[in-house]
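Visitor: Have a look at this prediction, sequence included:
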Amino acid sequence: MEEKTLFPREEKSEILFKKISEDKWACEKLMETFCSYLFSNDGVDLPDSPSSTEFAQALFNSYRNRDLSAFLMAICQNTVFDLLRNAFLIPYRFNADGKQNPMIMTDENGMLLPEYKRSIHEREYRHFHEVYTDLGAPKNIFLAQAYRYSHSYTSDDMEPEQNILEKNNGVLLIRELPDTVKLKETEAEAYSAILDIVIKLQKELPMSYVFYGQDSLVEDNTRYDEIGVFLPNSHFLKNLERHVSKAEAIIYADN
């Protein structure tokens, strides 16, 4: 019988799952995240918990289709990989589901792009530019807006939809990594390769977001993967220069 899953299954995820399973801190983060979403959406603008009928239907459908993510979306509005992302164990995708995220608001010289002049407070931009200048005007640091997300589905059409959990302005650091598509690696394998970086960032800079794009950066006609570290102003505005330097030290030390 042909398997039909609601949400595409990530290929070759075994190594990633094994590495997470062997890290007690990561396992605790994952369990804590799952429990925080399970039937409890307090303070988060997500759909209500499923009715008993919807719960039973989701349970039986996931069993028939071998689709754990469909069941998780029904009970906690997260796929398996959403839970890993919202536990800050793997990166968010750059521009996931065709939606711009993060939204970069400055150019390579740290200048605010005209279309975002009304989207950011002048004081916020001025503080960013001061830090940007103090760091030597690096080409890979931007003022940006980013959000965390999960997925759920409606019982009517069973189509998954993206839910925005929280949105913040902050500083985004981007750097290139080897092209894993050229190396014929899957996204899950790429996540496994940078797991140590992601965990170290979360331990040193809790609540920072990590973004990743396979084959998404082009420089001099050469394609690269790219990793982004987003430092929300809500957590990192104070001592921003020190936080940026710490993030750079982590991502450059491990590559």
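Guide: Looks like it arrived, so ask away.
Visitor: CA atoms for contacts and neighbours, from now on please.
Guide: OK.
Visitor: how many neighbours does Glu187 have?
Guide: Neighbour count of Glu187, defined by other Cα atoms under 10 Å: 19.
Visitor: next one: Phe88
Guide: The tally of other residues near Phe88 (other Cα under 10 Å) stands at 24.
Visitor: Contacts only, for it.
Guide: Contact analysis of Phe88 by Cα atoms under 8 Å, 6 or more residues apart in numbering lists Val198, Ile199, Gln202, Met207, Tyr209, Val210.
Visitor: Narrow those to those in strands?
Guide: Judged by DSSP state E, strands contain the following of these: Tyr209, Val210.
Visitor: Next, the buried residues of stretch 64-73.
Guide: Across stretch 64-73, burial judged by 16 or more other Cα atoms under 10 Å covers Asp67, Leu68, Ser69, Ala70, Phe71, Leu72, Met73.
Visitor: which non-adjacent residue is nearest Tyr212?
Guide: Distance criterion Cα to Cα, 6 or more residues apart in numbering; nearest residue to Tyr212, sequence neighbours excluded, is Ile227 at 4.6 Å.
Visitor: here's the one I want to compare it with:
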Amino acid sequence: MGTIFPREEKAEQIFDEILKNPRACDRLKNTFFAAIPSAEESEGAGTDIPGTVFAAALFNAYENKDLSAFMMAVCNNSVFDLLRNSFLIPIRFNDKGVENPILLTDENGKFLDESELHFWEKKYKMFRELFEQQNEIPDYQMYMADGFRENHFYSDESEVETRKISEHRGILLMFNFPESIEFEINEEKIYAIVWEALMRLQEALPRALMYYGKRDENGVEKHTSTLGIFLPFCHFEREMEKTIELANGIGLGCREAILAEMKAQAK
């Protein structure tokens, strides 16, 4: 797809000269935000970043046709940060080697760090009650966990940095696939099924997180793919039992849809 306007000639030369002049960069930044009436009132809208960082991000985005490079300077989010943080796409387990979600209990429901237990005694008691009364479901686990989302931004040195946002403690439901299953299904079809399940999840339980993919543990990749639904206490604590029931229905339905698609393709 072509650009809307013809690209300027000698753009790199123009950009280089502007970047040498911090006052010129500031004027460019101020002109941009002046065209957005509400920008000055929006916390974290990018108005507080140095003009040189703003200009470098703008020029880099123009030269490389990289929208995310500019979005990070304007709103501290890449394009896919915006999608994830709007609950419009699922989160990959332990994306880019960062553990997320962080498990706080083992498969038997025991708290992993006894020294921290007294800080979370009330939440853990709730979790244990739900853990003990859960239905027996094949290839399914319930954990107490910490989950979070991320955004990306530029440091004052124009380096891309990652920041955790919306860190919450809650209950993680894990829907595993049998280890005997080998995923030869088209990745796009898996993603389409997971995305539809995420939309159902947001309709029923807004602000629940959905994870998918292969979960790495201690640097070793497991050979089973997994679906996960994370339910923060801050949003669902008052009706957690009912919430888990709804989430289980969506998670199990998603897993069954993927298995059905795999069987159909194998024929």
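Guide: That came in fine, so what should we check first? On a predicted model such as this, the values are computed, not experimentally measured, just so you know.
Visitor: Need the TM-score from the superposition.
Guide: Once superposed, chain against chain, the TM-score is 0.71 (TM-score structural alignment, normalised by the length of structure 1); 212 aligned residues with a Cα RMSD of 3.3 Å.
Visitor: ok but the residue nearest to Tyr212 of structure 1 is inside a strand, no?
Guide: Yes. Per DSSP: H, G, I helix; E, B strand; the rest coil, Ile227 of structure 1 lies within a strand segment.
Visitor: equivalent range in structure 1 for the longest strand along structure 2?
Guide: Ranked by residue count under DSSP E, the longest strand found in structure 2 is strand 160-176. Using TM-score structural alignment, the residues of structure 1 aligned to strand 160-176 of structure 2 are 160-176.
Visitor: Start from the N-terminal end of the stretch 1-150 of structure 1 and give the helices.
Guide: Counting by DSSP state H, counting those that start in this stretch, the stretch 1-150 of structure 1 has helices at residues 14-21, 24-37, 52-65, 68-76, 80-86, 122-134.
Visitor: Point out the most buried one among those helices.
Guide: Neighbour counts averaged per stretch over these are highest for helix 68-76, at a mean of 24; criterion: mean count of other Cα atoms under 10 Å.
Visitor: And the helices in the stretch 151-267 of structure 2?
Guide: Here the stretch 151-267 of structure 2 has its helices, by DSSP H, counting those that start in this stretch, at 187-204, 233-236, 240-266.
Visitor: can I get those helices in TSV with mean neighbour count and distance to Ser166 of structure 2?
Guide: TSV is the format used below for the helices of the stretch 151-267 of structure 2 (neighbours: other Cα atoms under 10 Å; distance: least, Cα to Cα, whole Å):
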stretch	mean neighbour count	distance to Ser166 of structure 2
helix 187-204	16	17
helix 233-236	15	11
helix 240-266	16	19
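Visitor: can you put those helices in CSV and add distance to Lys29 of structure 2?
Guide: Listed next are the helices of the stretch 151-267 of structure 2 as CSV, based on distance: least, Cα to Cα, whole Å:
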stretch, distance to Lys29 of structure 2
helix 187-204, 36
helix 233-236, 38
helix 240-266, 45
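Visitor: With Asp26 of structure 2 as the reference, measure out to Glu41 of structure 2.
Guide: According to Cα to Cα, to the nearest Å, Glu41 of structure 2 and Asp26 of structure 2 sit 19 Å apart.
Visitor: again, but for Ala45 of structure 2
Guide: Relative to Asp26 of structure 2, and taking Cα to Cα, Ala45 of structure 2 is found at 16 Å.
Visitor: ok, now Leu58 of structure 2?
Guide: With Cα to Cα as the criterion, Leu58 of structure 2 and Asp26 of structure 2 are 13 Å apart.
Visitor: Quick check: the two most widely separated of the buried residues of stretch 64-73 of structure 1?
Guide: The distance between the two most remote of the buried residues of stretch 64-73 of structure 1 (Cα to Cα) is 10.4 Å, for Asp67 and Met73.
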